[in-house]
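Peer 1: sequence and computational prediction follow.
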Amino acid sequence: MTELYIKNPLIEQRADPWIYKHSDGFYYFTGSVPEYDRIELRRSETIQGFADAEGITIWRKHETGLMSANIWAPELHHIEGKWYVYYAAAHTSETRDGLFDHRMFVLENASANPLEGEWVEKGQVVTKWESFALDATTFEHKGQRYYVWAQKDPAIPGNSNLYISLMENPWTLTGEQVCISVPEYDWEKIGYLVNEGAAILKRNGRIFMTYSASATDHNYAMGLLTADEDSDLLDPDSWVKSPLPVFTTSEANGQYGPGHNSFTVSEDGLVDILVYHARSYKEIVGDPLYDPNRHARVQVIRWNEDGTPNFGVPRADHPMISKT
């Protein structure tokens, strides 16, 4: 039996939270900072330890041009002995305001500890369109590395769809780029037509891909795509979308707009943990994107008898003792 003592919120004012447990025994955390001007990393031997861990700035936005505004949703990955951060950034110039015209970029670090050493800009991840693109993640399966991201297809109404592609290296796509999900259900189209923020969990012979949909207020919610582990992941028909959201606002628990999640495991590796952000209030003044109080939170994932994840409801803000 495993006991987890984790307080929510884990880290205040950190949206799009990403926690990765590495083979060195440490957890690593990153997420969007309220100023959207830099990328920070934290390191801790425990998940709860992130609450007191120092945030180390590893990169700051450029003054103008590419990568000069709205630095969003960084993710930290360890690939073939090196560290990579995937993030989205907008661009500004004297003649163009591109605050919401994001592209995707990659940083690389060869140090054993990603809080040390030099982070090198590997440039933009180029896709088949030069259009709004963000929220990249990557995963390995059966010896191949995949890249999943959200992008605006100029030919499709809406704000962003989910795409998947093979990778030639950690910053370059290769082969066909395939659309696997577009906003189609009513709950995916509140305020904006959005599918974004994908995260991968491989369990029980299947690949589960969560994502987030709708505007970033209390309507924000998580959806789920599922593929068999032996299927062709580049075939859209391999991915089955759940018609209902799998993680939504809980008025009873005072949790609003949960989403943009990642996955990690307990210290002993036995318990799967959902990492996500949510607000503790519903009414927002102005643009929700500039409300800083999307806090990083965590909770245990339960598993249904059919082998599918049960995310439950966002728990209230208080210390938790979770026994599994």
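Peer 2: Cool, got the structure. Residues are numbered from 1 along each chain as shown.
Peer 1: only C-alpha atoms from now on, for both contacts and neighbour counts.
Peer 2: Noted.
Peer 1: so who does residue 100 touch?
Peer 2: Shown in contact with residue 100 (Cα atoms under 8 Å, 6 or more residues apart in numbering): 70, 90, 132.
Peer 1: could those go into TSV alongside distance to residue 25?
Peer 2: Shown next, in TSV, are the contacts of residue 100 (distance: Cα to Cα, whole Å):
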residue	distance to residue 25
70	32
90	34
132	37
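Peer 1: can you put those in TSV and add secondary structure and neighbour count?
Peer 2: Converted to TSV, the contacts of residue 100 look like this (DSSP: H, G, I helix; E, B strand; the rest coil; neighbours: other Cα atoms under 10 Å):
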residue	secondary structure	neighbour count
70	strand	24
90	strand	25
132	coil	21
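Peer 1: from the residues you listed, which is closest to residue 273?
Peer 2: For those, the residue nearest residue 273 by Cα to Cα is residue 70; the value is 28.1 Å.
Peer 1: residue 50 - nearest residue in space that isn't next to it in sequence?
Peer 2: residue 44 (5.8 Å; Cα to Cα, 6 or more residues apart in numbering).
Peer 1: for residue 185, that is, sorry about that
Peer 2: Per Cα to Cα, 6+ apart, closest to residue 185 is residue 243, 7.1 Å.
Peer 1: and the one you found, what element?
Peer 2: For residue 243, there is no host helix or strand (DSSP states H and E).
Peer 1: how close does it get to residue 261?
Peer 2: 19 Å (Cα to Cα, to the nearest Å).
Peer 1: out of the contacts of residue 100, who's nearest residue 274?
Peer 2: residue 70 (25.3 Å).
Peer 1: now for the closest one: which residues touch it?
Peer 2: Residues counted as contacts of residue 70 (Cα under 8 Å, 6+ apart) are 35-37, 88-90, 99-100.
Peer 1: here's the one I want to compare it with:
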Amino acid sequence: MNKDNYIHTPYNDEWIAQRADPFVYRHTDGTCYFTASVPAYDRIILRAANDLGGLVHAEEKTLWVRHESGPQSIHIWAPEIHYLFGGWYIYYAAGDKDDIWNIRPYVLHCKGQNPMKDEWEELGMMQAADSDEFSFHAFSLDATVFEHRGEWYYIWAEKTGVGRQISNLYIGKMAAANKLCTDQVLLTTPDYDWERVDFWVNEGPAILKHDGKIFLTFSASATGACYCMGMMYIDENADLLDSHAWTKLRHSVLKTDEEKGIYGPGHNCFVKAEDGVTDLCVYHARPYDEIIGDPLYDPNRHARIMKVTYDEKGFPVFVYQKVEETEYL
């Protein structure tokens, strides 16, 4: 469907068009960076601006293009840019033209301190801990990283099982920007009905810290209108590698709203608003549900943005907002 042939509502105009799996990073100097999956799934792009509003019309630079054959030659997905261990890194997933679902996680490194101007180099696949016999041997993607009390953690989705495989989320502690130092720990597997529509999927992890808790949002089910967001949480004083210390909510926290014209929301990230206090959720969704062919190849998953509020227990609340209510950008 053409992106102009849907029913417009006050809620479903995009923030940045045709950019799925959006990721926004605000650096310590205040500069905002934006990257995402492009419809052709063939490159990694980056935008930079002094504020979030500036990202909409910022020049988009191609940092890296897929290989012509072999690993990293198709399905370049879900890049995230982070600054850790003293440098800039991009985490992304890629497949092989000769085996298109042979998806693995990869890492790019910026040779300088200016990610928009300096050269980027490939570091190859993310490396498991030396003692880990399981990680990154099957379909693996959607990695995110975060810091907690001076240590860095890596969360990713990986499929397991035989036949029609299941996508789970795992966590590990990082020894370096491209290597783990602990064995994988299973965080969540698709337990509930809303995680099992068409495919059994947990993917797209994102971290939000608030009021003594660490929240982990993730996406579930197939990539059409059934795509939705779930959430887990853990006390900030708990062992993040103790799977029993995490709690998953029984129901999804963001899903399709036909009345508002928002379909298949998910694969989000979090960033502070310009006030440095307000939390924003950046996610993708379509403005329609009638898709011809595989939803994965429909280009109109647009990046959108909403303000995060908190309930009386300190848990994040996700509510679609009218476009004119996003002036906090």
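Peer 2: Yep, it's here. Just so it is clear, the model here is predicted, and its values are computed rather than measured.
Peer 1: any idea what the TM-score is?
Peer 2: The TM-score (TM-score structural alignment, normalised by the length of structure 1) is 0.93; 313 aligned residues with a Cα RMSD of 1.8 Å.
Peer 1: any idea how far the aligned partner of the residue nearest to residue 50 of structure 1 in structure 2 is from residue 55 of structure 2?
Peer 2: With TM-score structural alignment as the criterion, residue 44 of structure 1 lines up with residue 49 in structure 2. Relative to residue 55 of structure 2, residue 49 of structure 2 is positioned 5 Å away (Cα to Cα).
Peer 1: shared neighbours, those two?
Peer 2: Between them, residue 49 of structure 2 and residue 55 share the contacting residues 32-33, judged by Cα under 8 Å, 6+ apart.
Peer 1: residues of stretch 276-286 of structure 2 that come out buried?
Peer 2: Neighbour-count burial for stretch 276-286 of structure 2 flags 279-286 (criterion: 16 or more other Cα atoms under 10 Å).
Peer 1: okay if I get those as a markdown table plus distance to residue 111 of structure 2 and secondary structure?
Peer 2: Formatted as a markdown table, those follow (distance: Cα to Cα, whole Å; DSSP: H, G, I helix; E, B strand; the rest coil):
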| residue | distance to residue 111 of structure 2 | secondary structure |
| --- | --- | --- |
| 279 | 31 | strand |
| 280 | 30 | strand |
| 281 | 30 | strand |
| 282 | 28 | strand |
| 283 | 29 | strand |
| 284 | 30 | strand |
| 285 | 34 | strand |
| 286 | 36 | strand |
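Peer 1: of all pairs in the residues you listed, which one is the farthest apart?
Peer 2: Maximum distance among the buried residues of stretch 276-286 of structure 2 (Cα to Cα): 22.6 Å, for 279 and 286.
Peer 1: picking that back up, ok, the contacts of residue 100 of structure 1 in structure 2: which stay?
Peer 2: Contacts conserved in structure 2 for those, counting by both residues aligned by TM-score structural alignment, their matches' Cα atoms under 8 Å: 90, 132.
Peer 1: and of the contacts of residue 100 of structure 1, the nearest to residue 17 of structure 1?
Peer 2: For these, the residue nearest residue 17 of structure 1 by Cα to Cα is residue 70; the value is 15.9 Å.
Peer 1: leaving out the residues flanking it, which one is nearest to that closest one?
Peer 2: In space, residue 70 of structure 1 is closest to residue 36, 4.8 Å off (Cα to Cα, 6+ apart).
Peer 1: list the contacts for the aligned residue in structure 2 for residue 76 of structure 1?
Peer 2: The alignment partner of residue 76 of structure 1 in structure 2, by TM-score structural alignment, is residue 81. With contacts defined as Cα under 8 Å, 6+ apart, residue 81 of structure 2 is in contact with 23-25, 33, 35, 88-91.
Peer 1: let's see it at 10 Å
Peer 2: With contact set as Cα atoms under 10 Å, 6 or more residues apart in numbering, residue 81 of structure 2 has these partners: 23-26, 33-36, 46, 88-92, 107-109, 115, 144-145.
Peer 1: what does residue 313 of structure 2 correspond to in structure 1?
Peer 2: Aligning on TM-score structural alignment places residue 313 of structure 2 opposite residue 306 in structure 1.
Peer 1: one more: residue 228 of structure 2?
Peer 2: Residue 228 of structure 2 maps onto residue 221 in structure 1, by TM-score structural alignment.
Peer 1: its match against residue 211, yeah?
Peer 2: Yes - Residue 221 of structure 1 is within contact range of residue 211, at 8.3 Å (criterion: Cα atoms under 10 Å).
Peer 1: what touches both of the two?
Peer 2: Common neighbours of residue 221 of structure 1 and residue 211 (criterion: Cα under 10 Å, 6+ apart): 245-246, 259-260.
Peer 1: among those, which one has the most neighbours?
Peer 2: residue 259 (32 neighbours; other Cα atoms under 10 Å).
Peer 1: from residue 157 of structure 2, how far out is residue 144 of structure 2?
Peer 2: For residue 144 of structure 2, the distance to residue 157 of structure 2 - Cα to Cα - is 10 Å.
Peer 1: these two: which is more packed in?
Peer 2: Higher neighbour count among residue 144 of structure 2 and residue 157: residue 157, with 29 against 25, using other Cα under 10 Å.
Peer 1: please, where are all the strands along the stretch 1-150 of structure 2?
Peer 2: All strands of the stretch 1-150 of structure 2, identified by DSSP state E, counting those that start in this stretch, fall at 20-26, 32-37, 43-49, 61-65, 71-84, 87-96, 99-110, 120-125, 140-148.
Peer 1: mean deviation of the fifth one from structure 1?
Peer 2: It refers to strand 71-84 of structure 2. On superposition with structure 1, the mean distance recorded for strand 71-84 of structure 2 (mean Cα distance after the TM-score superposition for structure 1) is 0.4 Å.
Peer 1: got it, and the fourth one?
Peer 2: Strand 61-65 of structure 2, aligned to structure 1 and superposed, deviates on average by 0.4 Å (mean Cα distance after the TM-score superposition for structure 1).
Peer 1: residues in structure 1 aligned with that strand?
Peer 2: Aligned using TM-score structural alignment, strand 61-65 of structure 2 spans residues 56-60 in structure 1.
Peer 1: and the matching stretch, how far out from the chain's middle?
Peer 2: On the basis of Cα atoms, centre = their mean, to the nearest Å, stretch 56-60 of structure 1 sits 19 Å off its chain's mean C-alpha point.
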